[in-house]
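**Q** Sharing a sequence plus its predicted fold:
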Amino acid sequence: MASFDNPWAMVFLPDGRMLVTEKPGKLWLVTQVGVKTQVTGVPAVFFGGQLGLQDVALAPDFATSGQIYLSYAEPATGGQRLAVARATLSIAGAPALTNLAVVWRAQPTTTGGQLGARMAFSPDGFLYVATGERQQGTPAQDLSGTLGKIVRLNLDGTTPAGNPFATTAGARAEIWTLGHRNPYGLVFASDGRLFESEMGPAGGDEFNLIAAGRNYGWPNVSEGDNYDGSRIPRHSTNTAYTAPLVSWTPVIAPGGMIQYRGTRFSGWTGDFILAGLAQQGIVRVRVSGSTAAEAARIGLGNRIREVEEGPDGAIWALEDGDGGRLLRLDPA
């Protein structure tokens, strides 16, 4: 099977092939037997630490438009910023991106940390982007910027009507929720609800149900503590903050996330599957109404960055790091 240089995300195309991103800035078209072809026309990215080329997603009308979205660390004066670009993918010959344009940028520009960078399309046709707070804490509570937020956008990157902070003085109109640390999972469930997973500090990884205007508390509250051992108040100490449905201490360090829609894995339909970096495998979470709980863990022996469901219901995973392998998972 194929291996990659620091892979980060993947998405299946209608023909069964997949697109895979590498943080250093390459995009690959990959067959299910592991044949790789590089896609040209990818934007220049800043690669370092946790930053680089990150998520890839198909536009809701991909079948007719051929458009895809990329999220990545864009070099900028004063550091880097999360950028989301839209482009047309051509795979009729040598695979290439054309008509690439940046549709949205996170603010402000800064250095280091994590971008978040996950994208998801809602059933009613909006683009949601999860952004990290770049390991700076307080920006997650600052409505004048988009770090540590989930934003809701039109497909062209403009701000739709009806966002919860659109009339709040000094707030960025695209903000949907705030108080996030390092969100690496963002999924619309089959029932239309939005779920998110994020890394906590020393403990306190989270699986959240996302609702418009909610504040998820970081860095004022957490189910984990600071790396120096000092305690952070828990969500239960302040009802202004929305607590996670599930939290993990010790951490699993969640990467990508899906809701499993297939039937190949009996009894898993509707469950959420999270890539586990620290856990070195996958974690299955079952949601029941407004509650959720971990259902199972499967160790894979390596840090897992990304998961996706294949056309036949198999689960595909990407290992983290240099030489990270593409894995196909089937029931035992």
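**A** Noted; the coordinates are in hand.

**Q** use CA for all of it now, contacts and neighbours both
**A** OK.

**Q** Could you report the neighbour count for residue 135?
**A** Neighbours of residue 135 under the rule other Cα atoms under 10 Å: 18.

**Q** quick one: residue 66 and residue 86 touch, right?
**A** No: between residue 66 and residue 86 there is no contact under Cα atoms under 8 Å: 10.4 Å.

**Q** quick one, which of those two is more surrounded?
**A** Set side by side, residue 66 and residue 86 show more neighbours around residue 86, with 25 against 16, by other Cα under 10 Å.

**Q** Identify the residue nearest the more buried one in space, chain neighbours excluded?
**A** residue 69 (4.5 Å; Cα to Cα, 6 or more residues apart in numbering).

**Q** What residues sit buried inside whichever strand or helix holds the one you found?
**A** Here residue 69 is covered by strand 67-76, with elements defined by DSSP states H and E. For strand 67-76, the neighbour count (16 or more other Cα atoms under 10 Å) marks 67-75 as buried.

**Q** And stretch 264-277, by the same measure?
**A** By neighbour count on 16+ other Cα under 10 Å, the buried set for stretch 264-277 is 265, 268, 270-277.

**Q** alright, now check it against this:
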Amino acid sequence: MSARLALAGVLLALLPLAEAGLKPTVDHRHTVETVATGLEHPWSLAFLPDGRMLVTERPGRLRLIDRQGKAGPPVAGVPAVYASGQGGLLDVALDPAFAQNRLLYLSYAEAGENGLAGTAVARARLAENGAQASLQQLKVIFRQQPKTPGGNHFGSRLAFAPDGRLFVTLGERQQRDHAQKLDMTLGKVIRIEPDGAIPADNPFRSKAGALPQIWSYGHRNPQAAAINPASGKLWTVEHGARGGDEVNIPLAGKNYGWPIITYGRDYTGFKIGEGTAKAGMEQPIYYWDPSIAPSGMAFYTGDRYPGWHGSLLVGALKDQMLVRLSLDGERIVAEERLLTDLKQRIRDVRQGPDGWVYLLTDEDDGKVLRVRGR
């Protein structure tokens, strides 16, 4: 392949699909079923081995939902949260050995002194006594440094790698320049052991002046993260400003550019940073302009929907839809916009143990929805 053709392929991969001339895949019809209601701004969903669900509500509640969609009382022992703006109780993830140890992980906005806040991660054991569930032996295993003012850009997705290490995505708390600083964890992806210890092979563990938890940096507000089952690599989707939502595959020690390079503009309409590319900074594998406000993602590995196996599913808040991205290895080759008539902010996307796709809607009366193919 000539250098010119190779460069053309790179540029095609970076263009929004409409600009690249790619057509959406066939639009399948779907039936959307309501599984559970009455949830206040649900943020994350995790399936237990027996098919029940754990759902976080941003004001600070964790609920068990049975297989019939009935939500139990709030789980006791949840840590106090900073429930302001985008902050509150955020992601929930099960330990890879949950069936044996009953451990789960929560990310949340934690209050500090003088009105400051930052993302934190806690680990606890889920205990059940009849209808009442509780968290036991809770331990905070990570706190974002430093805590800052404001209620936005906490990031906060959790993803366990195949080696058992835990990735945590962290927003820059609207402190843009801090995303480039290695002595703080704003605008970073971090990688820790399940107990919060630092892996020996983390990229900045031996770098003077850098925090050893950092895996990658230069991120804005990644509210979606998942491990690609085909490669075992972490993928993230993060909010841009006015445009510039990005799909990234964060690699160890790499700089993803925010706020120096971006495909978005400030909400005022003014330029951010220096442009869209710079030596030493990574490009997204895909971006949206205008922004769809992505939150929540899942790689689909089932066979319930024709042609979906291996797709990446992404929820959209502002554009109120489910996006399906078709992949060719680490390239995104087509986009399909689904459920646009639902008119619901999609906060989280999960594949259920039954092979159907489940969604959370970010509303005062939030819902768990199941998407059935036809």
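**A** That came through, no problem. Worth saying up front: this structure is predicted, and the values here are computed from it rather than measured.

**Q** hang on, the earlier thing: quick check: the strand holding residue 69 of the first structure aligns to which part of the second structure?
**A** Using TM-score structural alignment, strand 67-76 of the first structure lines up with residues 103-112 of the second structure.

**Q** Residues touching the matching stretch, excluding its own?
**A** With Cα atoms under 8 Å, 6 or more residues apart in numbering as the test, stretch 103-112 of the second structure has contacts from 80-83, 87-95, 97-98, 117-126, 147, 154, 156-158.

**Q** Just those: which are in strands?
**A** Using DSSP state E, the members of the contacts of stretch 103-112 of the second structure that fall in strands are 89-94, 117-126, 158.

**Q** Compute the distance between the most centrally placed residue in the first structure and residue 35 of the first structure, please.
**A** For the first structure, residue 118 is the residue whose C-alpha lies nearest the centre (Cα atoms, centre = their mean; 2.7 Å). The span separating residue 118 of the first structure from residue 35 of the first structure equals 26 Å under the rule Cα to Cα, to the nearest Å.

**Q** can you check residue 12 of the first structure too?
**A** In terms of Cα to Cα, residue 12 of the first structure sits 14 Å off from residue 35 of the first structure.

**Q** Which of the two has more residues huddled nearby?
**A** Shown here are residue 12 of the first structure and residue 35; by other Cα under 10 Å, residue 12 has more neighbours (20 against 12).

**Q** For the more buried one, which non-adjacent residue is spatially closest?
**A** Using Cα to Cα, 6+ apart, the nearest residue to residue 12 of the first structure is residue 18, at 4.2 Å.

**Q** what's near enough to touch the one you found?
**A** 10-12, 29-32.

**Q** Buried among these? Make that a PyMOL selection.
**A** The buried subset of the contacts of residue 18 of the first structure, as determined by 16+ other Cα under 10 Å, is captured in PyMOL by this line:
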select buried, resi 10+11+12+29+30+31+32
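
**Q** Which of the contacts of residue 18 of the first structure fall within strands?
**A** 10-12, 29-30.

**Q** which of these lies closest to residue 39 of the first structure?
**A** residue 29 (6.5 Å; Cα to Cα).

**Q** hang on, isn't that closest one packed against residue 22?
**A** No: assessed by Cα under 8 Å, residue 29 of the first structure is found out of contact with residue 22, at 11.6 Å.

**Q** What are the boundaries of the strands in the stretch 151-300 of the first structure?
**A** Applying DSSP state E, counting those that start in this stretch to the stretch 151-300 of the first structure gives strands spanning 175-178, 182-188, 194-199, 205-210, 246-248, 254-259, 272-276, 281-288, 291-299.

**Q** Adding distance to residue 220 of the first structure as columns, could you present these in a markdown table?
**A** Below are the strands of the stretch 151-300 of the first structure laid out as a markdown table (distance: least, Cα to Cα, whole Å):
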| stretch | distance to residue 220 of the first structure |
| --- | --- |
| strand 175-178 | 12 |
| strand 182-188 | 15 |
| strand 194-199 | 15 |
| strand 205-210 | 15 |
| strand 246-248 | 16 |
| strand 254-259 | 21 |
| strand 272-276 | 25 |
| strand 281-288 | 26 |
| strand 291-299 | 23 |
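
**Q** Of all these, which one is nearest residue 155 of the first structure?
**A** strand 175-178 (15.1 Å).
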